[in-house]
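**Q** task: produce atomic coordinates for the following.
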Amino acid sequence: MNLKGIHHVSALTANAQENYRFYTEVIGMRLVKKTVNQDDTSVYHLFYGDEKGNPGTELTFFEIPMAAKNHPGVSSISTIGLRVENDAVLEYWKKRLDDHGVKRSEIVERAGKKYLDFKDTEGQRLTFVSDETNHGVSSGTPWVHSPVPKEQGATGLGPVKLTVRKPESTVKVLTDILGFVKTDRSYPSPADNQPDILVFETGEGGNGGEVHLEERSDLPPERMGRGGVHHVAFRVDNKEELYKWVEKLNSLQIPNSGFVDRFYFRSLYFREPNGILFELATDGPGFDTDEDLDSLGESLALPPFFESKREQIEAKIKPLNTKRS
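**A** Modelled structure (predicted):
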């Protein structure tokens, strides 16, 4: 029952069309699945990733039309990391982000790794992290047909930062329940008079298995909206292991969703004490289960349990052209 790293991160957008443009044309990720929110089939759930959407590379978005702007604060997933091959690639991204009018920072070093922070068009907080000195969880493979050269492309998800008011309870869940290990690679907070940010890792560790924990006593609770993050998922090997996690959480009397079949993977959801939603998700079956690898994301894909409702779903959902020439 050892978690293997970060599986995916799911965030909110108010505009699926603009979201698709930004993450495919600017960031150069591949749309590997265009489907619907399984809890509200009238809106999209978009999955971006590497060449086939391997676990550990998936950045997903629920479309919530008319969603208010996200108001940052505690009890939040406050930064999403995207891995790149080395330090030199960060220089490439400085220029590319500037060319596309994207707000960014300068390159900074945190806990021995170099980062380039930026925001998408809705204020989503992201950062490129260099794998130059990285060891641990393997990265993915950028899509060869991306507008970004393969050598400069995002290779997967990097560290995810959690911002909380009371870190002790979150630390207990990460270490005592989920099996994360606290490292000695802390780094200074960006805010005055706040503790250093702590670094935890799971699986083989490194950028693909890290959670950074930020304590902030100076912020209100986050009011989630467009540009906010809904949840982070961690990798479980298979559904048999996931059932064991259900048993473990139940034995600890931790409220949870129980086993959930998302078709492309199987899931388990629960909230840690500061209110952040965690998911445990299996590595398979994968996104090429119901589509050819060459045409992933080009059509509206529905899990078999929604296929009988396709006509009604397509009648309610607004068109989103994702056909690639």
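**Q** make it CA atoms for all contacts and neighbour counts henceforth
**A** Noted.
**Q** mind listing residues that contact whatever helix or strand residue 249 lives in?
**A** Assigned by DSSP states H and E, residue 249 belongs to helix 239-251. Residues outside helix 239-251 that contact it (Cα atoms under 8 Å, 6 or more residues apart in numbering) are 1, 236, 255-256, 258-259, 266-268, 280-282.
**Q** quick check, residue 193 in a strand?
**A** No: under DSSP: H, G, I helix; E, B strand; the rest coil, residue 193 falls outside any strand and is assigned coil.
**Q** I'd like the structure of this one too, to check against the first:
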Amino acid sequence: MKIEKIHHVAYRCKDAKETVEWYRDMLNMDFILAIAEDHVPSTHEPDPYMHVFLDAGDGNVLAFFELPTKPEMGRDPNTPIWVQHIAFKVKDRDALVEFKEHLEEKGVEVLGVTDHSIFHSIYFFDPNGHRIELACPDPEEDAMLEKLNAVKWEMLEEWSRTKKAPRHADWMHKKELSGV
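**A** So this is what the prediction gives:
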């Protein structure tokens, strides 16, 4: 028994049409499907919704629900805003920089490019307040992933015991922190 892949990931949105148009215009995602009903199929509760699906590339599907009868969307106040995010892969650093410039030209505030050693990222928010990350692989990604793979269990065990960041992979952000 094994999971094959993610079928889709669903989030809530404030406005389905605005969300579809934003992902189309900002991230070039195609709108692939809409479902709207007055009752939730799984629970049978009466609750009108619009469920939209977007092509996030390579068989990945990003979906949103607009729920007009529910209270306004909120966030977990105990979770920092940088924690929950959706990360999408782009081909390379040139594509990442092109997206950054495109988003900024459209008025989206973009953080980064951040060098995570194994990959490079930019961060921004969609109109619903969801944090989005675009990431591209570093040319040395394979070698660095090998290094990380070798210490992953030791790191997890140490974290589990101490709840302090293990230093096995502190090399990852040394460039970023030193400004090199």
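**Q** TM-score them against each other, please.
**A** Here the superposed chains carry a TM-score of 0.70, computed using TM-score structural alignment, normalised by the length of the second structure; 153 aligned residues with a Cα RMSD of 2.9 Å.
**Q** follow-up on the earlier one: what about the helix holding residue 249 of the first structure, how far off from the second structure?
**A** Once fitted to the second structure, helix 239-251 of the first structure is off its aligned match by 1.0 Å on average (mean Cα distance after the TM-score superposition for the first structure).
**Q** which part of the second structure lines up with that helix?
**A** Across the second structure, the stretch matching helix 239-251 of the first structure (TM-score structural alignment) is residues 93-105.
**Q** I'd like the next helix or strand past the longest helix along the second structure.
**A** Using DSSP state H, we find that the single longest helix of the second structure is helix 141-162. Downstream of helix 141-162 of the second structure, the first helix or strand assigned by DSSP H and E is helix 174-178.
**Q** what sits up against that following helix?
**A** Contacts of helix 174-178 of the second structure (Cα under 8 Å, 6+ apart): 114-116.
**Q** which one (most neighbours) among those?
**A** Per-residue neighbour counts (other Cα atoms under 10 Å) across these peak at residue 115, which has 19 neighbours.
**Q** quick one: what's aligned to that one in the first structure?
**A** Under the alignment (TM-score structural alignment), residue 115 of the second structure pairs with residue 261 of the first structure.
**Q** okay, now the nearest residue to its match once chain neighbours are set aside: neighbour count?
**A** What sits nearest to residue 261 of the first structure in space, not counting adjacent residues and going by Cα to Cα, 6 or more residues apart in numbering, is residue 267, at 6.4 Å. Number of residues near residue 267 of the first structure (other Cα under 10 Å) recorded here: 24.
**Q** I'd assumed residue 256 was in contact with residue 267 of the first structure.
**A** No: with contact defined as Cα atoms under 8 Å, residue 267 of the first structure does not reach residue 256; the gap is 10.7 Å.
**Q** on that earlier part again, list the buried residues of the longest helix of the second structure.
**A** By neighbour count with 16 or more other Cα atoms under 10 Å, helix 141-162 of the second structure contains the buried residues 144, 148, 155.
**Q** distance to residue 1 of the second structure added to these, as a markdown table?
**A** As requested, those are exported to a markdown table (distance: Cα to Cα, whole Å):
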| residue | distance to residue 1 of the second structure |
| --- | --- |
| 144 | 30 |
| 148 | 27 |
| 155 | 28 |
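**Q** that older thread, reformat the contacts of helix 174-178 of the second structure into JSON lines and put secondary structure and distance to residue 64 of the second structure next to each item.
**A** Shown next, in JSON lines, are those (DSSP: H, G, I helix; E, B strand; the rest coil; distance: Cα to Cα, whole Å):
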{"residue": "114", "secondary structure": "strand", "distance to residue 64 of the second structure": "28"}
{"residue": "115", "secondary structure": "strand", "distance to residue 64 of the second structure": "30"}
{"residue": "116", "secondary structure": "coil", "distance to residue 64 of the second structure": "29"}
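**Q** can you tell me which of those residues is nearest residue 18 of the second structure?
**A** Using Cα to Cα, residue 114 comes nearest to residue 18 of the second structure of the contacts of helix 174-178 of the second structure, at 28.3 Å.
**Q** how close does the closest one get to residue 93 of the second structure?
**A** To residue 93 of the second structure, residue 114 of the second structure is 11 Å away according to Cα to Cα, to the nearest Å.
**Q** same thing with residue 66 of the second structure?
**A** Using Cα to Cα, residue 66 of the second structure is found at 34 Å from residue 93 of the second structure.
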